[in-house]
Structures are given as structure tokens and as C-alpha cells.
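Asks: What follows is a predicted structure for the sequence shown.
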Amino acid sequence: MNFLPNDTLAGYARTAVDLRARMVDYHRSPLAAQYLQAFFGSRLADRPSPSSGGMAKVLTAVRAITANPWRFGEPYVIAPAMTAIIAAAAAALDLTGEVLPADVAPDDGGVLFLPEPIYHRGVSGEVSSIGAITWARTTNTGSGRSFWAIAGWADHHDAHDPAAVRRRAQLADRPDLARQFGPYVLTDFTEIPIGRPVDPRPDLPVLDGDDRDWEPAPDGRFCIDETTTAMRAWAAVAYAFWRIQAQPLATVAAAPLDRAPPCCAGQHPP
């Protein structure tokens, strides 16, 4: 795990600063660019192939979207005691048809750390951790539309994460490559529009039992089942955090006296 268990809030803050610096270093490495190209290349496989120049522009844009929150964004940490509250709010969230203002997030870019990760199960049944979430307010230069680019990051060292187990198996014969990863690994990416209605989530593919490997979530951890939710898990967690952290804190004021003290009520000694 990237965070020490049972650490203090001050310890979480110090660790978050260190992890953020290590992720900045990772984004300067050749592996970061190679990973992004493979990550987004697989997601564009079912679309018309862009030209080499067009693909270069796409990679430049996503490199900024995924790296800049670590470099310049504000860091936030969810205390473990709040994890279940955030996860429950995220699991019930449905923004379909909602129009989000540009100031719904606390900053134009940021990093949300989860010392106690939230897990999510995809349509294939595979489970992965959400150890950190980044967001960046972005404008499409072609259409002029603005949106929140939200990325989900798995804790690379989470011993309880089934996705980390799969990743270690894939890199078993490349220990040199495994060491080059940062403390978090990009696993998911989505967009939420600003100033226009949020589209409903596309219909999920229908899979039979042979195509689905239903993995159990780690014991005692909250897992969002994406086969039953209206939003992708990491985007819902980010929005739930935005709304909850924006709520004003309760203030404590001195209770009013029910009567004036003697020295103020004319009861002066002779």
C-alpha cells in the first residue's frame, strides 16, 4: 500500500506530498508516454484510425490531462473514516440529464488520494482498486465544449487488489519494467460535460458466463458494482467528494447567558 495503515492525518498529508512528487517524476519517464499510447490506443481501436499527426495530437492532449493534475493540481486526502460515506454516495449517484456548472469542483485540477482504496467491479466481473483520482477542466479546441477529464488510478502496491495481482503476473518476466511504474497506475478515464446535460451511460454489453470472471472484492472493503450503477465508479467518487467537501462545516458559538451576571445587573458591592 502507498499509505501506512493506522497513520495520522498529518502522516497522510506528508505521504500525499511525497506520492505526488513521485508521480511527477514518473510522468517524465519514457514509460509514461509508452503506457499512455498503449492505454488510449486500445480505447480507440474501434474507431476510425487517426492519422499519425492526429494521433500525436491526441497523445499530447491526454498526456497533459493526466500529468498536469499531479504537477499543478491541489492535493486532497479522504480520511479512512469518510471512505464508506463517499463510496455509498457514489454508488447511488446518477447525473443523467444534470447540467454541471464550471465551479462544481473545488479547483480546475486536482488529485484525490484514498488511503483506504475503494474498489469497483467492471462489466467483465474483474475488480480493481481506486487509490487516487485526478481531474482537469478541459476545453475541446475544435468544438469549444468544456468538460471534466477524470482519471482513475490504482494503487500499484495494493496487495489486496486483484488488478495488481494480474499486473504483477503480466510483468513477472520484466522486473525492470515493473520498477519503472509510479506509485499509481492509470486504469480508467472518462469525461463529464460542463454546461450541458450529462448523457446517460451507454448500454452495457451483454456477456454470458464464459465471458465473465466474477472476482470477489477484498474483505471489509467497499466495492462499487458498475453493472448496476448509472456512472463509472471513479467519476462518481470524484463528484461525491466534490459535493461533500463543499458543504459548510458546523460552527460552534458560546451559548448565550439566560441572565446577566451580577456585576452587570447593578449588583455592585458597596
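Replies: Thanks, I have it.

Asks: Every contact and neighbour count from this point should use C-alpha atoms.
Replies: Fine.

Asks: Assign residue 113 to helix, strand or coil.
Replies: Three-state secondary structure (criterion: DSSP: H, G, I helix; E, B strand; the rest coil) places residue 113 in strand.

Asks: Thought residue 131 was touching it, still the case?
Replies: Yes. Residue 113 is in contact with residue 131 according to Cα atoms under 8 Å; the separation is 6.3 Å.

Asks: does the nearest residue to residue 89 once chain neighbours are set aside belong to a helix or a strand, and which?
Replies: The shortest distance from residue 89 to any non-neighbouring residue, by Cα to Cα, 6 or more residues apart in numbering, is to residue 240 (6.1 Å). Secondary structure assignment for residue 240, by DSSP states H and E: helix 233-245.

Asks: Quick one: list the elements packing against that helix.
Replies: Packing partners of helix 233-245 (3 or more Cα pairs under 8 Å, 6 or more residues apart in numbering; DSSP states H and E): helix 80-91, strand 127-139, strand 146-155, strand 184-193.

Asks: Just confirm the residue nearest to residue 89 contacts residue 84, I think it does.
Replies: No. Residue 240 is beyond contact range of residue 84, at 11.5 Å (criterion: Cα under 8 Å).

Asks: which of those two has more neighbours?
Replies: Between residue 240 and residue 84, residue 240 has the larger neighbour count (other Cα atoms under 10 Å), namely 20 against 15.

Asks: before we move on, back to that, between the helices and strands packed on helix 233-245, which gets nearest to residue 11?
Replies: Evaluated over the helices and strands packed on helix 233-245, closeness to residue 11 peaks at helix 80-91, with 12.7 Å, by Cα to Cα.

Asks: what's the angle from the closest one to helix 233-245?
Replies: Interaxial angle, helix 80-91 versus helix 233-245 (axes from the mean of the first three to the mean of the last three Cα atoms, to 10 degrees): 120 degrees.

Asks: Just the residues contacting helix 80-91, thanks.
Replies: Helix 80-91 is contacted by residues 114-118, 222, 224-225, 229, 233, 236-237, 239-241, 244 when judged by Cα atoms under 8 Å, 6 or more residues apart in numbering.

Asks: Please compare the first structure with the one that follows:
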Amino acid sequence: MSWNNVSSIQELAAEVAQMVDRPLRVATKFHTVATKFLGDYGISNYALVNMEGALEASTQMGTADCIIDLISSGTTLRENLLKEIEGGTILESTMQLIGNRSALRHDSSDGAFLRGVTQELLERIEAHTLGRDRYNLIANIRGTSPGEVARRLGVSTSLRGVDGPTISAVIPPRGENSGMYAIGIIVPKSDLYHAVQELRQIGGSGVCVLPVTFVFERSSLRWDRLMASLGQEGSDHHRDPQEETLTI
């Protein structure tokens, strides 16, 4: 059965009401929540399919018609040819970090340890949030000098990176000057193909695309805010949009 024409929970309920030969198969780990949600829309002809691991594959395997699961960006859904339907959101949630102000302020080894763990946690979250929507592009390009290559890259806003491109000379096996330079830039995922095209136009070749896991700024905005709320100093360095970032 094709579900291409189903775009809302109401349309799903109407389709299920016409299914007489078998029930709607729903893969989920949240049986109680799923039962209540489907019942609220009058869907009774269904069977819950209990699966471990990634539920997205269940529809491709033919064991389920739809899934009820946790999602973040929706990328995995699209990769498995799935789509969210209108009205199909059961619950929305956000992460909240809850701490003890007195313990964080405490001038002791335990307080220092707690602040250290909290700072690392906040910095990892912040860096991953900054990095998850970016790619690291590495390519070779021939030029007369690093400055000349930088000027060619600077013509396009897509090739300027976060704080500018990284340019270094490529050393051939015999150590001779080949006039070839390796460049590295960070670009938003949405600009990936446009950036690749522009690299080709200025002579770039051998373009490699790497995922960015973390982007650590000079200081952590979330950590500085937390320390300010506790009446303490945050990072040793104040945030400056012109200062470099560390990308991993």
C-alpha cells in the first residue's frame, strides 16, 4: 500500500478506516504514548510492532507501515524515505541543565571539580551545535603565493570560511616548489555544492569534504552566562568575533 498521498494525521486516520484486510503496523518503543495518541484520533485498527535499534529501517524491511519515534533534525527519516506528517508531533521537548547554585559557587575542591565538569559539558554542547551544520572542505589549488591564492578565494563569500581560509604550501616528494597550495575552509552544509563549484572555477581540484564534529570558539558563551549568573568570572578570554575558532 502506498502512503504518498497521506500528509496529515487526519488523512492517515481516513486511510486506516478503509483498511479491512489488515491493521496499520506501527513500529515504536513507546507503546503507552502511541496507544493514547492513535486513540485520540480515532485510529483503532492498528498493531504495535516492537523493535530494537533504528526503527527507520522497519518500513524498508516491510515490517511496519509507519513509526513513532524520537527525532532531532529529521535527516535519518529522509535518508530512509520517510516523512513527518502534519499533526503527527506527539511531544516536543528541550534539554535543560539543572544545577545547584550553592554547590557551583562553593570555594572547595568539590566546587572546583563540579565547575570543571559543568564547563566541559556546556562547551561540548555548544561546540557540537556550532559544528553539526558545517563541512570542512580541503582542496589543492595552484598559485604564485599564499596571498595570491587568498585573494582569489576572497572574491567569493562562500570560500571565506569562518575566520578566513587556511592556506599552506604543498611539499612534493623531492622538496621542490611546485606552486601548489592546500586550502581548508569551513562552510555551512547548505552551501556545500555551491562552494565546490566556486572552488573549481578558480582552479581548485581534489576537493575532500569532511564532517565537522565540534567548533570551539575562543570562549563559551553559555559558560560565561552561567558564571555571570553566579556572580563569578567566566572564561579567561572575552568573546571577540574576529578571534579564531578551533574546529575539530
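Replies: Yep, that arrived. Small disclaimer: the values here were computed from a predicted structure and weren't measured.

Asks: Next, the TM-score between them, please.
Replies: Taking TM-score structural alignment, normalised by the length of the second structure as the basis, the two superposed chains have a TM-score of 0.21; 79 aligned residues with a Cα RMSD of 5.4 Å.

Asks: Would you mind telling me which of the helices and strands packed on helix 233-245 of the first structure is nearest residue 30 of the first structure?
Replies: That would be strand 184-193 among those, by Cα to Cα, at 14.6 Å.

Asks: follow-up on the earlier one: would you list the helices and strands packed on helix 233-245 of the first structure in JSON lines and tack on distance to residue 30 of the first structure?
Replies: Listed next are these as JSON lines, based on distance: least, Cα to Cα, whole Å:
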{"stretch": "helix 80-91", "distance to residue 30 of the first structure": "34"}
{"stretch": "strand 127-139", "distance to residue 30 of the first structure": "21"}
{"stretch": "strand 146-155", "distance to residue 30 of the first structure": "19"}
{"stretch": "strand 184-193", "distance to residue 30 of the first structure": "15"}
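
Asks: Buried deepest among those, which one?
Replies: Highest mean neighbour count among those (mean count of other Cα atoms under 10 Å): strand 127-139, with a mean of 25.

Asks: Buried among the contacts of helix 80-91 of the first structure? Make that a PyMOL selection.
Replies: To isolate the buried ones among the contacts of helix 80-91 of the first structure in PyMOL, judged by 16 or more other Cα atoms under 10 Å, type:
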select buried, resi 114+115+116+117+118+222+224+225+229+233+236+237+239+240+241
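
Asks: so, if you compare the contacts of helix 80-91 of the first structure, which one comes nearest to residue 139 of the first structure?
Replies: residue 239 (18.9 Å).

Asks: So residue 110 of the first structure versus residue 136 of the first structure, what's the distance?
Replies: From residue 110 of the first structure across to residue 136 of the first structure, the span is 7 Å (Cα to Cα, to the nearest Å).

Asks: Identify the contacts common to these two.
Replies: Common neighbours of residue 110 of the first structure and residue 136 (criterion: Cα under 8 Å, 6+ apart): residue 69.

Asks: Need the residues that contact whichever strand or helix holds residue 102 of the second structure.
Replies: In this assignment (DSSP H and E), residue 102 of the second structure forms part of helix 101-105. Helix 101-105 of the second structure is contacted by residues 111-112, 114-115, 230 when judged by Cα under 8 Å, 6+ apart.

Asks: Out of those, name the ones that lie in helices.
Replies: Judged by DSSP state H, the contacts of helix 101-105 of the second structure include 111-112, 114-115 as members of helices.

Asks: can you redo these as a markdown table with distance to residue 209 of the second structure and neighbour count?
Replies: Formatted as a markdown table, those follow (distance: Cα to Cα, whole Å; neighbours: other Cα atoms under 10 Å):
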| residue | distance to residue 209 of the second structure | neighbour count |
| --- | --- | --- |
| 111 | 42 | 14 |
| 112 | 40 | 15 |
| 114 | 38 | 17 |
| 115 | 36 | 18 |
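
Asks: Turn these into JSON lines, including distance to residue 200 of the second structure.
Replies: Output for those, formatted as JSON lines (distance: Cα to Cα, whole Å):
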{"residue": "111", "distance to residue 200 of the second structure": "53"}
{"residue": "112", "distance to residue 200 of the second structure": "51"}
{"residue": "114", "distance to residue 200 of the second structure": "49"}
{"residue": "115", "distance to residue 200 of the second structure": "47"}
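
Asks: Name the nearest of these relative to residue 246 of the second structure.
Replies: residue 115 (22.1 Å).

Asks: now the closest one, nearest residue through space, not along the chain?
Replies: Excluding its sequence neighbours, the residue lying closest to residue 115 of the second structure (Cα to Cα, 6+ apart) is residue 104, at 5.9 Å.

Asks: Strands of the second structure, residue ranges please.
Replies: 24-28, 46-49, 66-68, 134-142, 166-169, 180-188, 205-211, 215-216, 246-247 (DSSP state E).

Asks: Okay, angle between the fourth one and strand 180-188 too, please.
Replies: This means strand 134-142 of the second structure. Relative orientation of strand 134-142 of the second structure with respect to strand 180-188: 160 degrees, computed using the same axes, to 10 degrees.

Asks: Tell me which other helices or strands strand 134-142 of the second structure touches.
Replies: For strand 134-142 of the second structure, the elements it packs on are strand 180-188, strand 205-211, judged by 3+ Cα pairs under 8 Å, 6+ apart.

Asks: Could you list the buried residues of the shortest one?
Replies: Okay, so that is strand 205-211 of the second structure. Using 16+ other Cα under 10 Å as the test for burial, strand 205-211 of the second structure gives 205, 207, 209.
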